[in-house]
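Asks: sharing a model that was predicted from the sequence below.
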Amino acid sequence: MSEAQKKRVKRDLSGWLVFNKPYDMSSTEAVGKLRWLYGAKKAGHAGTLDPLATGILPIAFGEATKTVPIVQDGIKIYHFDIVWGTATSTDDIEGEVIATSDVRPSREALDAILPRFTGLITQIPPAFSAIRIGGERAYDLARAGHKLDMPPREVEIDALDVIEHTPERARLSVTCSKGTYVRALARDIAEALDTKGHVGALHRARVGNFTDSDAITLEQVEAVDLAARDALLLPVAAGLADLPEIRLDARQAATIRLGNPVLLTGRDAPIALDDAWASLKGEAVALGFVEAGQFKPRRVILG
């Protein structure tokens, strides 16, 4: 069997690829390409990244897809450029210029305004976003020329710092919660500085426990054979580092895998946890919770 044929055999493959998504590739395209390269039966991603953005797009294969919501809920870090003086219809470089300003904020003015955008803040998402309005994606309605009244949302900004600043653009780093629109953040920072602005570049440096140091490029995946590609994957458990871990013995793991709860014993055994994951020798067995000293599985992860 040729290498090309081997790639097309659908495999029961499980694990995470921390993909460094290139510019001008959609998240859906990335999943499709990598699923094909790995010959995987099942794949998905943990959090959409705009085509014009680069950086961390965690790709889940097989049983790892069951843990996608955990990774999606993790902290995000973005590095982004604000281009001063122009607002666009999409709040990034892809849109048409809709307003301009001659104001170029100083570094001191930018530093002074950032505390307004930390903590719990309210955003109005860009019209060109994936939010559903009346069952349709906002970006489809916006492209069709509809004037949209985007519903505001609350998001959590943990940190917001200036990396570089020039009269024409500034680079910032933001640590934020799921659902934050960096394009809206850039737009609103510019407005608060009595000017206009849009995102000129966007890079996601972290999703949950996955960072740039874990990232694998498409070229790295394509450059090696199937066995070496498999070696690039992280285990299913790699996406669960932010949750409490419940370590099981073989008997308990067998019980959990049948969908049944187990009583946790030992001096440090927890009595109650809203969310946790159970492991056997470091491998993920199930997602669940602890109630009255019992671990109760919500989703069993097949070995």
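Replies: Yes, it's here.

Asks: from here on, contacts and neighbour counts on C-alpha atoms
Replies: Fine.

Asks: what does the helix or strand where Ala60 lies rub up against?
Replies: According to DSSP states H and E, Ala60 maps onto strand 54-61. Under the criterion Cα atoms under 8 Å, 6 or more residues apart in numbering, residues 13-23, 27, 31, 35, 40-49, 68, 202-207, 210-212, 215 lie in contact with strand 54-61.

Asks: nearest residue to the middle of this structure?
Replies: Compute the mean C-alpha point of the chain, and by Cα atoms, centre = their mean the closest residue is Gly47, 3.7 Å away.

Asks: helices of the chain, residue ranges please.
Replies: 3-7, 27-38, 68-72, 107-113, 138-143, 182-192, 218-222, 226-231, 250-257 (DSSP state H).

Asks: mind listing which of the contacts of strand 54-61 are in strands?
Replies: 15-21, 43-45, 202-207, 210-211 (DSSP state E).

Asks: returning to that earlier point: same list, the helices of the chain, but as CSV with distance to Arg132 and mean neighbour count please.
Replies: What follows is the helices of the chain, written out as CSV (distance: least, Cα to Cα, whole Å; neighbours: other Cα atoms under 10 Å):
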stretch, distance to Arg132, mean neighbour count
helix 3-7, 36, 12
helix 27-38, 17, 18
helix 68-72, 19, 20
helix 107-113, 31, 13
helix 138-143, 6, 17
helix 182-192, 17, 21
helix 218-222, 31, 13
helix 226-231, 36, 13
helix 250-257, 37, 16
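
Asks: which of those sits closest to Leu243?
Replies: Closest of these to Leu243 is helix 68-72, at 8.4 Å (criterion: Cα to Cα).

Asks: burial of Phe128, as a residue count?
Replies: Neighbourhood size, Phe128 [other Cα atoms under 10 Å]: 20.

Asks: wait, isn't it in contact with Ala138?
Replies: Yes. With contact defined as Cα atoms under 8 Å, Phe128 counts as touching Ala138 (6.0 Å).

Asks: presented hereafter is structure B, for comparison with structure A:
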Amino acid sequence: MARTKKGRAVSGWVVIDKPAGITSTAVVNKVKWAFQAQKAGHAGTLDPAATGVLAVALGEATKTVPYITDALKCYRFMVRLGVATTTDDAEGEVLETRDSRPDDAGIEAALSGFRGEIMQIPPQFSAVKVEGERAYDLARDGVEMELAARPLWVERLSLVARPDPDHVELEMVCGKGGYVRSIARDLGQGLGCLGHVAWLRRVWSGPFEADKGVSMDRIEDLARSEDIDALLLPLELGLADLPELPATPEGAARLKNGNPGMVIASTAAYGDEAWASYQGRPVAVGIYKSGELHPSRVFNL
């Protein structure tokens, strides 16, 4: 006998404006509990001290998580100059201090080296795996690691404000896998004054904006009530960067069974990844070929 899944078969996105002091995993668990959802996940971890967009996927929306993870994201953050820490943020212990401070022109010049395709070494305190263990676990045990540099696309990195000689507010738009703490660390090193992240906020992630996000207090207030579903956003928002292909009735039936199905022509070119809809509802994601969508993920809605 098939095992019955616990919880409701609820699907969609919940955009949380994450407060500081809570882990991303704790947010997902709370949202899952509040909605009594069978399944939940998130599209991109935020450090406990960070705030801003944490997009939580429920049910079938978890199948669209990779598309939000791959989307561009915007971060606003403050760099504290003159101090290096063990964690590259304000949570860590001070490693070294320096008295020199660059002028605004020096900062602007240094920022140019962090735009475009760059190579970035993750912080020692990060979730990167080293021989099967998380780097942050090894770092807590006092192990110093040589982490491999990783590529990062930085669309934009700009100076927003210089409130005083010790602080620089920056805004960065980048691709997936970026560590803002590494930007602060490497910028400080490049300027010769050292630096770390004082605070960090993810302003937007793909189609989701922090200012339109839901607070954890709101989740608590509506938890396990009939009104909480009003906070759900459509599953298809996770597919915003892919072309939509309306399916024919026969095509939709075939797609739901995991088979290639006929779709109505759109702007998609042969070999493009796209998603099919039928009567306004998402049916599948896949590759468009000669009038058909060949599904890689099917939505059971």
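Replies: That came in fine, so what should we check first? Computed from a prediction, not measured in an experiment: that's the story for all the values here.

Asks: can you pull the TM-score for these?
Replies: Here the TM-score for the pair of chains, by TM-score structural alignment, normalised by the length of the second structure, is 0.94; 294 aligned residues with a Cα RMSD of 1.4 Å.

Asks: related to what we said a few turns ago, ok, now how distant is the residue mapped onto the residue nearest to the centre of the first structure from the second structure from Tyr179 of the second structure?
Replies: Matched to the second structure by TM-score structural alignment, Gly47 of the first structure sits across from Gly44. As judged by Cα to Cα, to the nearest Å, Gly44 of the second structure and Tyr179 of the second structure stand 11 Å apart.

Asks: contacting residues around the spatially closest residue to Pro297 of the first structure that is not a sequence neighbour?
Replies: Distances taken as Cα to Cα, 6 or more residues apart in numbering put Gly288 closest to Pro297 of the first structure, at 4.2 Å, once the chain neighbours are dropped. When the contact criterion is Cα under 8 Å, 6+ apart, the partners of Gly288 of the first structure are 275-278, 295-299.

Asks: 7 Å instead, please
Replies: 275-277, 295-299 (Cα atoms under 7 Å, 6 or more residues apart in numbering).

Asks: can you check Leu170 of the second structure too?
Replies: 76-78, 157-160.

Asks: need the counterpart of it in the first structure.
Replies: Alignment of Leu170 of the second structure against the first structure is given by TM-score structural alignment, with Leu172 as its counterpart.

Asks: need the contact list for Phe77 of the second structure.
Replies: Phe77 of the second structure makes contacts with 169-171, 197, 199-201, as judged by Cα under 7 Å, 6+ apart.

Asks: tell me the spacing between the aligned partner of it in the first structure and Ser106 of the first structure.
Replies: Alignment note (TM-score structural alignment): Phe77 of the second structure maps to Phe80 of the first structure. As judged by Cα to Cα, Phe80 of the first structure and Ser106 of the first structure stand 18 Å apart.

Asks: same check, this time on Pro51 of the first structure
Replies: Pro51 of the first structure sits 31 Å away from Ser106 of the first structure, going by Cα to Cα.

Asks: and His196 of the second structure, what pairs with it in the first structure?
Replies: Following TM-score structural alignment, the counterpart assigned to His196 of the second structure within the first structure is His198.

Asks: likewise Gly7 of the second structure?
Replies: In the first structure, Gly7 of the second structure lands on Lys10 (TM-score structural alignment).

Asks: Ala43 is in contact with that match, correct?
Replies: No. Counting by Cα atoms under 7 Å, Lys10 of the first structure does not reach Ala43; the two are 11.2 Å apart.

Asks: between the two, which has more neighbouring residues?
Replies: More crowded of Lys10 of the first structure and Ala43, by other Cα under 10 Å: Ala43, with 23 against 14.

Asks: tell me how many other residues surround Asp164 of the second structure.
Replies: So Asp164 of the second structure, with other Cα under 10 Å, has 7 neighbours.

Asks: swap that for Val224 of the first structure, please
Replies: Neighbour count for Val224 of the first structure, taken as other Cα under 10 Å: 11.

Asks: for it, give its distance to Phe128 of the first structure.
Replies: 37 Å.

Asks: which residue in the first structure occupies the aligned position of Gly275 of the second structure?
Replies: Not Gly; residue 275 of the second structure is Trp. Aligning on TM-score structural alignment places Trp275 of the second structure opposite Trp277 in the first structure.

Asks: quick one: contacts for its match?
Replies: Counting by Cα under 7 Å, 6+ apart, Trp277 of the first structure touches 243-246, 286-288.

Asks: same check on Val97 of the first structure?
Replies: Applying Cα under 7 Å, 6+ apart to Val97 of the first structure gives the contacts 86-89.

Asks: quick one: map it onto the second structure.
Replies: The equivalent of Val97 of the first structure in the second structure is Val94 (alignment by TM-score structural alignment).

Asks: same question, Val300 of the first structure
Replies: Looks like Val300 of the first structure aligns to Val298 there (TM-score structural alignment).

Asks: how near is the nearest residue to its match once chain neighbours are set aside to Pro66 of the second structure?
Replies: Nearest residue to Val298 of the second structure, sequence neighbours excluded (Cα to Cα, 6+ apart): Ala284, at 4.2 Å. Going from Ala284 of the second structure to Pro66 of the second structure by Cα to Cα gives 14 Å.

Asks: what sits closest to the match of Leu170 of the second structure if chain neighbours are left out?
Replies: For Leu172 of the first structure, ignoring the flanking residues on the chain, the nearest one in space by Cα to Cα, 6+ apart is Val162 at 4.4 Å.

Asks: please apply the same query to His45 of the first structure.
Replies: In space, and not counting its chain neighbours, His45 of the first structure is closest to Ile59: 4.5 Å by Cα to Cα, 6+ apart.

Asks: please apply the same query to Leu235 of the second structure.
Replies: Spatial nearest neighbour of Leu235 of the second structure, excluding adjacent residues (Cα to Cα, 6+ apart): Gly12 at 4.4 Å.

Asks: count of neighbours near Ser266 of the second structure?
Replies: Other residues near Ser266 of the second structure come to 11 when the count uses other Cα under 10 Å.

Asks: revised request: answer the last question for Val290 of the first structure.
Replies: Neighbours of Val290 of the first structure (other Cα under 10 Å): 23.

Asks: from Leu218 of the first structure, how far off is Lys21 of the first structure?
Replies: 8 Å.

Asks: same question but for Trp277 of the first structure, I mixed them up
Replies: Here Trp277 of the first structure is placed at a distance of 31 Å from Leu218 of the first structure (Cα to Cα).

Asks: likewise Gly44 of the first structure?
Replies: To Leu218 of the first structure, Gly44 of the first structure is 16 Å away according to Cα to Cα.

Asks: repeat that for Arg169 of the first structure.
Replies: For Arg169 of the first structure relative to Leu218 of the first structure (Cα to Cα), the value is 30 Å.

Asks: right, I'll call it a day here.
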